[in-house]
Each structure stands twice: as structure tokens, then as C-alpha cells.
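Student: Have a look; sequence and predicted model below, questions after that.
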Amino acid sequence: MICIQYWQHLLWILFLGACTSSHQNKQMQEETTTTTEEKVVVEESADREVLLFFGNSITAGYQLDVEDAFPALIQDRLDSMGYSYQVVNAGLSGETTAGGLNRIDWVLQTIPDVFVLELGANDGLRGLDLKVTKQNLMAIIDKVRTANPEVKILLTGMLVPPNMGEAYAEEFRNIFPAVAEEKNTALMPFILKDVAGEPELNLEDGIHPTEEGHKILAKNIWPYLKPLLEKK
């Protein structure tokens, strides 16, 4: 059973991705441009390894400047600590695992050395077939490993509220550890830990993390990410 302290998180996540279509379209255009620009930077910095974040609006930093989203904060930390990595933010608002699977080949024009997969929330909120969700996540991982067999992968977990039924919510929660085990990837159990359900850490819509929220995301993901950056 999910512990009681996560219920607040679960209620918050109920609204994740509930943006207006106009906002999503604008965000998708901005994020596609950002990804393309950063791809050019990677190509111009061939001596640096690539850390690629692939996800939805959480990764994209919805309604924030790209430099305030947690992937950019990870870049700042890497630079300050002397790591030779170039971060690419390939987040796209509203993305499902099916959308991610369709998009991954284009994103893999930039070959990652470390790959962070943050998808699944929109599948759960839409009540999609979770067997397909699991298959999509594994297929994305397979494609990334085909592009670079030596890539290090971190999968970030998510929770959904029990509006689809407790059995569905439990099955959803279990997808991420199951995929991580089957595909031998690192796992961060819940990417929104300490941020979901905290009004002061989310935008006025009560949905997406603020700049301060993204700072916490960056802080929380770092212990899972650091071993992958150092492992050769």
C-alpha cells in the first residue's frame, strides 16, 4: 500500500498535465526549439559527454525559462564540480510514453552517454493500458541502448491518484521498479518527492513546480544521477 504521506502528492498529481491546449502547443514549440539549440551546442562540444533528459512538462520546466528547469540546474552543478558533461533538455509537455517512443529516434540524433527517462504520468492520468505503458518504456530504453550500448540510464518513477481505482494506481506505481529491474537501469522512485502538494513550490495553477520547486528536484535527483556520471 502507498504510505499515507503520499496521499497529498497523489491528489496533486491528479491535475498533472491538465494544461490548456494553447499552452501545451506553445510549450511544445518552445521546447522543440530548445532541444534543437542544445543539440547544436553538443555537436560543437564534442569533447564533452552528453547527459540527456527525456520527459514531459516536469523535465521541460513548464512556464519557466529553460535555465530555471532542473536539467539546467544539473548543468550548473556539473560545471561547478568540474564534470565534462553537456546537458540536453528533451522535455515536451503532455508527452505520453507512446509519444516518447515516436519521438525518441529524432532525439537520438544526439547520442547520450547518460539518459534520464521521465515519462508515464500522462499515461496514468488518461487511464491508458499500463501493459502498453510498460512496453513503451522498455522500447525507449532499447532504442537508447541501440544508439549507445554503453549508455547509463536513470528511470524516474511517478504516482497517480486512485481515481481509476486502487488496483490501477498500484499497478502504475509498480511499473517503474519492474522496468528498472528488467532493463537493469537505475531508479528514482518518485521524481516529485518533497515538491508535489506543496503550494509554495508550485505555480499558480497548483500543478507545475516553481523555480524553487525545480531546485528541490535537482537536489533530489542528484544522488541517483551522480553514480552514473562517474561509472565508466
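Tutor: Great, that's in hand. Numbers count the residues shown, from 1 in each chain.

Student: contacts, neighbours, all on C-alpha from now
Tutor: Will do.

Student: can you give me the strands for the protein?
Tutor: 49-55, 85-91, 114-118, 152-156, 186-188 (DSSP state E).

Student: I'd like those strands as CSV, with mean neighbour count appended.
Tutor: Output for these, formatted as CSV (neighbours: other CA atoms under 10 Å):
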stretch, mean neighbour count
strand 49-55, 24
strand 85-91, 26
strand 114-118, 24
strand 152-156, 24
strand 186-188, 22
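
Student: Output the ones you listed as CSV; include the columns distance to Lys26.
Tutor: Output for the strands of the chain, formatted as CSV (distance: least, CA to CA, whole Å):
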stretch, distance to Lys26
strand 49-55, 17
strand 85-91, 13
strand 114-118, 21
strand 152-156, 25
strand 186-188, 29
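
Student: now for those, which one comes closest to Ser22?
Tutor: Proximity to Ser22, assessed across the strands of the chain by CA to CA, is greatest for strand 85-91 (17.3 Å).

Student: just checking, what's the longest helix in the protein?
Tutor: Once the chain is assigned using DSSP state H, the helix that runs over the most residues is helix 21-44.

Student: which helices and strands does it pack with?
Tutor: On a contact count with 3 or more CA pairs under 8 Å, 6 or more residues apart in numbering; DSSP states H and E, helix 21-44 meets strand 85-91.

Student: in stretch 108-128, what's buried?
Tutor: 110-125 (16 or more other CA atoms under 10 Å).

Student: ok, those residues vs Ala178, which is closest?
Tutor: Gly120 (13.4 Å).

Student: how about that closest one, what does it touch?
Tutor: Thr96, Thr97, Thr133, Met158 (CA atoms under 8 Å, 6 or more residues apart in numbering).

Student: let's see 7 Å
Tutor: Thr96, Thr97, Thr133 (CA atoms under 7 Å, 6 or more residues apart in numbering).

Student: what about it, distance to Pro199?
Tutor: The gap separating Gly120 from Pro199 is 23 Å, by CA to CA, to the nearest Å.

Student: nearest to Asn102, of the strands of the chain?
Tutor: Here strand 49-55 is closest among these (CA to CA), at 12.5 Å.

Student: Residues contacting that closest one, please?
Tutor: In contact with strand 49-55 (CA under 7 Å, 6+ apart) are residues 59, 71, 84-92, 112-119.

Student: and here's the other structure:
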Amino acid sequence: MQMRKVIVGTVLILSATAARAAWAEGMVIAALGDSLTQGYGLVQDEGFVPQLQAWLDARGVDAQVINAGVSGDTTAGGLARVAWTLTPDVDAMIVALGGNDLLRGLDPGVSRANLDGILQAAEQADVEVLLVGMDAPGNYGPEYKQAFDSIYPELADSYGTLYAPSFFEGLQMEGDDPASVRAYMQPDGIHPNAEGVALIVETLGQSVLELIAAAQSS
């Protein structure tokens, strides 16, 4: 009987320790994306993930953001590595892919299929997703733009995921002055500078808070 009490007590102690450890680790969010997520052209602390982490920390949010951004990645690249991105400790995932598909003029149907595969993988792993949209430029024609732009809200609706219209939503042009946005971009005109990332995080961070709440309640 004494030995049984010792065993039971040990099990309870180990269970309590494991629970405290799990709580201490908090929420784990994987940010699956391309160079915008990876932090291209910026020092480490100025990239999207470090700035988002600091934004969450400043608000007392117990969450760890993992940088799963790969510069140059298309939706196909994201699909190829989503399985090993969704490790057992990942509770939620930000999906921000499609910019390089646009730069290469890839078929919107292919991009849709790849993003669909990513969302399927997240659903199977029981991981909540924030899908970040991407707007196609008008130079590919109105049909291409309509087909590409509709991918994100339609997939978000189909899978019941959270949806943010654009990664660049926080960079709103002041009036009709394009220079007001260029001031927050790197010289290539594609990637945001540190100040631009801060504005992006300020806006997108609200959706990340919704993502965390959804993951906690699931």
C-alpha cells in the first residue's frame, strides 16, 4: 500500500510538473511565408516575426512566434514544407504566401490548389490558421486579378479560418500620394523597411490576437 501511495504521488507530481511546463511554454504560432515573413533585407530584430513577437510580449501575451518564412518561396514551396512546419507543439499558424506566385505570373488555379493543400494539412493537424491575402497587380489583366484575389477569402470561408485581407494593410496611402507608402519600403519597392514592418504588425497583430483566442478555445 505504501509503495502504491509513493507511485501515485510520483505520478501526480510529474503530471503537475508537465502541466506547469506546458503552461509556461504558452501558445506556439508558426508563421509560414516567404521573404516578407522571413525578414528580407532587415537586421534580425527588425523583421516581421521579431517585431510581432515584441508586439505580443508588450501586451503580456504568452505566445511564441516561429519564423517559418523562406525567401523566394511560392505557395508550392509552402505546401512542400507545411508537414514539417506543423510539429506537435504548434498551436496556430499564420499563412502569408502568394507574392512570389504573382511575381512569376503563375496560374491562379495552381496557387489556389497549393493554399488549399496547406489549409488541409492544418485542418488535419487541428491547428488554427490566419490566412493573409494578397492582391494581384492590374498588369496581368482583370480576369487574372479577379481569379487571384478571390483565392484567399473563398478558401478562408471554405475552411472557416481567420482572414486578413492583405499583409500590407497597415501601409495605407495618404490621399493620392504614393510616396507616403514608399517611405516605408526598402529601395526594391517590394519589401517593407523596419518602420513599415512596425505598421504592418500594428494592424496584423489584431488578427493574430484573434488567432490566439481561437486556438485557445479549440
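Tutor: Alright, I've got the coordinates. In this text the structure is predicted, and so the values were computed from the model without any measurement.

Student: hang on, the earlier thing: could I get the contacts of Gly120 of structure 1 in CSV, plus columns for neighbour count and distance to Lys231 of structure 1?
Tutor: CSV is the format used below for the contacts of Gly120 of structure 1 (neighbours: other CA atoms under 10 Å; distance: CA to CA, whole Å):
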residue, neighbour count, distance to Lys231 of structure 1
Thr96, 24, 30
Thr97, 26, 27
Thr133, 21, 29
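
Student: between the residues you listed, which is nearest Val195 of structure 1?
Tutor: Nearest to Val195 of structure 1 among these, with distances taken as CA to CA, is Thr96, at 21.5 Å.

Student: I'd like to check which residues are in contact with the closest one.
Tutor: For Thr96 of structure 1, the contact set (CA under 7 Å, 6+ apart) comprises Leu119, Gly120, Asn122, Asp123.

Student: Tell me which entries of those lie within helices.
Tutor: Among those, the ones falling in helices (DSSP H) are Asn122, Asp123.

Student: Show me what Leu101 of structure 1 aligns to in structure 2.
Tutor: By TM-score structural alignment, Leu101 of structure 1 lines up with Leu79 in structure 2.

Student: burial count for its match?
Tutor: 21 (other CA atoms under 10 Å).

Student: Please apply the same query to Arg81 of structure 2.
Tutor: 13.

Student: One more: Ala58 of structure 2?
Tutor: Ala58 of structure 2: 9 surrounding residues under other CA under 10 Å.

Student: Could you report the separation of it from Asn193 of structure 2?
Tutor: Using CA to CA, Ala58 of structure 2 is found at 21 Å from Asn193 of structure 2.

Student: Closest to the centroid, which residue in structure 2?
Tutor: The residue lying closest to the centre of structure 2 (CA atoms, centre = their mean) is Ile94, at 2.0 Å.

Student: The aligned partner of that one in structure 1 and Phe54 of structure 1: what is the separation?
Tutor: Aligned by TM-score structural alignment, Ile94 of structure 2 pairs with Val116 of structure 1. Applying CA to CA, the value for Val116 of structure 1 to Phe54 of structure 1 is 6 Å.

Student: quick one: the residue nearest to the centre of structure 2 and Leu131 touch, right?
Tutor: Yes: using CA atoms under 7 Å, Ile94 of structure 2 is in contact with Leu131, at 6.2 Å.

Student: what's near enough to touch Gly78 of structure 2?
Tutor: Leu32, Gly33.

Student: likewise Met188 of structure 1?
Tutor: So Met188 of structure 1 contacts Leu155, Thr156, Gly157, Tyr224 (CA under 7 Å, 6+ apart).

Student: what do we get in structure 2 for it?
Tutor: Aligned partner of Met188 of structure 1 by TM-score structural alignment: Ala164.

Student: ok, so what distance separates that match from Glu202 of structure 2?
Tutor: Using CA to CA, one obtains 13 Å as the distance from Ala164 of structure 2 to Glu202 of structure 2.

Student: The nearest residue to Val107 of structure 1 once chain neighbours are set aside and Leu52 of structure 1: what is the separation?
Tutor: Nearest residue to Val107 of structure 1, sequence neighbours excluded (CA to CA, 6 or more residues apart in numbering): Ala90, at 7.3 Å. The gap separating Ala90 of structure 1 from Leu52 of structure 1 is 7 Å, by CA to CA.

Student: cool, and Glu44 of structure 1?
Tutor: Applying CA to CA to Glu44 of structure 1 and Leu52 of structure 1 gives a distance of 16 Å.

Student: same check, this time on Ala60 of structure 1
Tutor: 12 Å.

Student: can you check Lys143 of structure 1 too?
Tutor: Taking CA to CA, one finds Lys143 of structure 1 at 14 Å from Leu52 of structure 1.

Student: again with Phe190 of structure 1
Tutor: Phe190 of structure 1 is 19 Å from Leu52 of structure 1, by CA to CA.

Student: Helices of structure 1, start to end?
Tutor: 7-13, 21-44, 57-60, 70-81, 97-107, 121-125, 130-147, 166-183, 211-230.

Student: Ok, which of those comes nearest Leu203 of structure 1?
Tutor: helix 211-230 (8.9 Å).

Student: Give the aligned range of that closest one in structure 2.
Tutor: Against structure 2, helix 211-230 of structure 1 falls on residues 194-213 (TM-score structural alignment).

Student: list the buried ones in the matching stretch?
Tutor: 194, 196-205, 207-208, 211-212.

Student: got a list of contacts for it?
Tutor: 42, 46-48, 51-52, 128-130, 162, 164, 167-171, 184-185.

Student: Same question for stretch 154-169 of structure 1.
Tutor: 10-11, 13-14, 115-118, 121, 124-125, 127, 173, 176, 180, 185-191.
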